[in-house]
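Novice: Need a 3D model of the sequence below.
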Amino acid sequence: MAASLVVNNTNPLLLPASRSSPSLNNKKKPNSISCSSAAALTSPPPATLYRRPVFNFAAGPATLPESVLLKAQADLFDYRGSGMSIMEMSHRGKDFDSVIKTAESDLRELLSVPDGYSVLFLQGGATTQFSAVPLNLCSSPADPADFIVTGSWGDKAFKEASKYCTANLVWSGKPNNYTDIADPTDPNFLLRNNQNPDARYLHICANETIHGVEFKTYPAPENDNGLLVADMSSNFCSKPGDVSKFGLIYAGAQKNIGPSGVTIVIVRNDLLLGRPQPATPVMLDYKIHADAASLYNTPPCFGIYICGLVFADLLEQGGLAEVERKNEEKAGALYGAIDGSDGFYVCPVERSVRSLMNVPFTLRTKELEKKFVEEAAKEGMVQLKGHRSVGGVRASIYNAMPLAGVQKLVAFMKDFQARNQ
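Specialist: Have a look, this model is predicted:
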């Protein structure tokens, strides 16, 4: 069996209060904490003390880089000597102004965002964007928009947009249980995809978190004035990409770049004309947020701060080309274990569109899948249960999942197979 993870629990900041704090029954005065003791909390001990007892394979909220969490741990108490927590300071103060501007600058560098695009830090998750996109890009509910549906999230976007535009289903992977994607470069696909020549935009979900399918080549709208719009929530910043091919990109943060509560929108400036549909709520109007530099109301400050730390971490790793290389190595190891199991494990997704982020697989019975998930959790690998709508097992291996986590899972899979063949 794969060896259990050894954890060093000597860091007092990570211990429960009953083990790290003075007893409430002691005779020290309540205000006897020295300045030196408080200052020590702002600098985390060496990282060698921080090896957490589990690898978290959750689809979201997902694992974050340990270096980011350690930095946030310090700033949570006293942000860079300000005397305040990062969670307490004004969103219009100079400290947070630096936080959000640095986060945007680093994201622009990571994705090579062209100057003609705005970067917005919003709230409400990607689901809110299912409404915001048609409200901003379609002048009325009569305007058409095209949708390629490759999974549950694409389907939800299509159904929600139908309330605010004339949504046209170009292609759906539902007949094959969302296990493949039509090749957008195949001429036969263009002939059968039924794009509307007057569509304001073509919408895709770049990576389907639940079903584990990912676009490797992005389609293009057939009409010259059409826009490509993508929900990139579960593969945002996982690899390089050409932002200029899109009119709009949106992504919830909680899978690859931060905690839940932040949604990134990257939108081409010529689309910010201030003419959304009359019924558009003020909080869904892109121009209002762009004009206010994402500060129209109090933004999710702490979440944006964490995203900024993640962006800096990705740059320190060497940028998205290096991040993609690491993600391909992890995914290759995991898919290799599945495909090399002689059918004990089965990934239902067509190989050419398998996600680098979310890896679903099944075992021969639901009872065996339940046993697999339970035993993996005991070995320190958690959140491996498949989505409730499809069942099975799912390992989400986002940027912050270390190779060691995937290697441990692969070793467990081989051991589990040997014991349950």
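
Novice: Could you use CA atoms for every contact and neighbour count after this?
Specialist: Will do.

Novice: Show me what the host helix or strand of Lys71 packs onto, helices and strands only.
Specialist: Assigned by DSSP states H and E, Lys71 belongs to helix 66-77. Using 3 or more C-alpha pairs under 8 Å, 6 or more residues apart in numbering; DSSP states H and E, the elements in contact with helix 66-77 are helix 301-316.

Novice: Let me know the angle separating the helix it packs on from helix 66-77.
Specialist: With axes from the mean of the first three to the mean of the last three C-alpha atoms, to 10 degrees defining the directions, helix 301-316 sits at 140 degrees from helix 66-77.

Novice: now the other sequence, so there's something to compare against:
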Amino acid sequence: MNLLLQTTQHNLQGQIAVTGSKSETNRLLLLKALFPNITLANTSNSDDSEVMQKALVGNDEIVDIHHAGTAMRFLTAYFAVNEGRDVVMTGSSRMQERPIKILVEALAQLGVEISYEKEVGYPPIKIKGKKVTASKVTLAADVSSQYISALLLVASKLENGLELTLEGEITSIPYIKMTLALLNDLDIQTSFEGNVIKVYPKESIVSKEMVVESDWSSASYFFSLVALADTASITLTSYKENSLQGDSELVSLYEKLGVKTTFQNNKMTLVKQENFKYETVNFELNNTPDIAQTIVVTCLGLGIGCHLTGLHTLKIKETDRLEALRIELTKLGANISVTNDSLTLTASENINHNVKISTYNDHRMAMAFAPLALKVPIIIEDAGVVSKSYPDFWNDLKALSFEISEL
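Specialist: Presented below is the predicted three-dimensional model:
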């Protein structure tokens, strides 16, 4: 499905109910599988969370998680410590190019047996679930936080808990802290001192309802829309001012792009600042790499430059996001350069019209480029890819008076 996006409405007003956080939902789905007396509310309706849920409640010998990277990592740890359960974990062709070796080697330190079905270091993998008594793991600190969170989520069900030592400089700390905060909410004892994280064993917990906060990564596209509109006031539900989600850093980052954020009654209102003086921005996104695509497109639309760093994990996402951004932004007339962990956009007023944006099976490519329709008509190829994290995205844009037609 290819969509043409355009709008004559440059004054954006509205209220949007954004789906629950995919990051929080997937963590809580796994914890609910370990502690069935948890109940969940406002869960994500994303493809990734549906895949995760299906795998956790099913009894299949082959578990196919399609494009869902979080599910691949979390479920690898879950099945590894699920005594007597043997499964093969597989996914899409892109998933079979995304590394899993770091997590497999970490689980091997706990005595778990995992073998590779095809290429060493990559899915599909065969897991023989077993009871784990070992409790110490050492891991490089600069790896994807999903590897670390996968271990922490299952740790309380290990006989002796887990002591995880991270070697080097830790990246994506907010996501690690989110995982630990969710464990603490369930009265699972943890500590995080220096480079050592401990999770203590817990046999059972009291019944509890966990309400998932709405997804901050999904909110990023509305920050971009507000920044690029002539005037705008958009209210999003349900958000907390003191969020566990790393991407809540959007508030301070977009303040430098002319967007003021206020909170009231679990709602967040984004307002375009009048007569804002724009200048080139330098953002270090080590803790929030998922919003890099949104930010660079916003800067293109505003006609300002940006230099974004801390992006090394983007090369192993749904696609090589840095290369994908370079190709698609160049089509739009941008002057952009990328390295292994950074991106630089030169300020320019010109944006090419009616460009077809390829999405590379990547939901964030589709949604990050959509706000440019406030500046020029734009075509999003394979637009259905947004269902991975935000199935209602196109309908929510229509509610803001965007004209969206299928080509």
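
Novice: Please work out the TM-score for the two chains.
Specialist: The TM-score (TM-score structural alignment, normalised by the length of the second structure) is 0.24; 158 aligned residues with a C-alpha RMSD of 6.6 Å.

Novice: buried sites along the helix holding Lys71 of the first structure?
Specialist: Residues of helix 66-77 of the first structure classed as buried: Val68, Leu70, Lys71, Ala72, Gln73, Ala74, Asp75, Leu76, Phe77 (neighbour count, 16 or more other C-alpha atoms under 10 Å).

Novice: any idea which helix or strand comes after it?
Specialist: Counting by DSSP H and E, the next helix or strand C-terminal to helix 66-77 of the first structure is helix 94-111.

Novice: and that next one, which residues are buried?
Specialist: Neighbour counts over helix 94-111 of the first structure (16+ other C-alpha under 10 Å) mark Phe96, Val99, Ile100, Thr102, Ala103, Glu104, Asp106, Leu107, Arg108, Leu110, Leu111 as buried.

Novice: Is the second one in contact with Tyr305, as I believe?
Specialist: Put plainly, it is Val99 of the first structure. Yes. Assessed by C-alpha atoms under 8 Å, Val99 of the first structure is found in contact with Tyr305 at 6.1 Å.

Novice: can you list residues touching both of these two?
Specialist: Counting by C-alpha atoms under 8 Å, 6 or more residues apart in numbering, no residue touches both Val99 of the first structure and Tyr305.

Novice: re the thing from before, now the buried residues of helix 66-77 of the first structure in a markdown table, with distance to Ala126 of the first structure?
Specialist: Below are the buried residues of helix 66-77 of the first structure laid out as a markdown table (distance: C-alpha to C-alpha, whole Å):
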| residue | distance to Ala126 of the first structure |
| --- | --- |
| Val68 | 23 |
| Leu70 | 27 |
| Lys71 | 27 |
| Ala72 | 25 |
| Gln73 | 27 |
| Ala74 | 30 |
| Asp75 | 28 |
| Leu76 | 27 |
| Phe77 | 30 |
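
Novice: and those residues, which two are the farthest apart?
Specialist: Val68 and Phe77 (14.9 Å; C-alpha to C-alpha).

Novice: how about the helices in the second structure?
Specialist: Using DSSP state H, the helices of the second structure run over 22-34, 47-57, 69-80, 101-109, 145-155, 173-185, 216-228, 250-255, 292-302, 321-331, 363-369, 393-399.

Novice: Reformat the ones you listed as CSV; add distance to Lys128 of the second structure and mean neighbour count.
Specialist: Below are the helices of the second structure laid out as CSV (distance: least, C-alpha to C-alpha, whole Å; neighbours: other C-alpha atoms under 10 Å):
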stretch, distance to Lys128 of the second structure, mean neighbour count
helix 22-34, 18, 22
helix 47-57, 16, 20
helix 69-80, 6, 24
helix 101-109, 11, 19
helix 145-155, 16, 23
helix 173-185, 25, 19
helix 216-228, 34, 25
helix 250-255, 41, 17
helix 292-302, 38, 24
helix 321-331, 33, 19
helix 363-369, 32, 24
helix 393-399, 39, 16
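
Novice: which one of these lies closest to Asn282 of the second structure?
Specialist: Closest to Asn282 of the second structure of the helices of the second structure is helix 250-255 (C-alpha to C-alpha; 9.8 Å).
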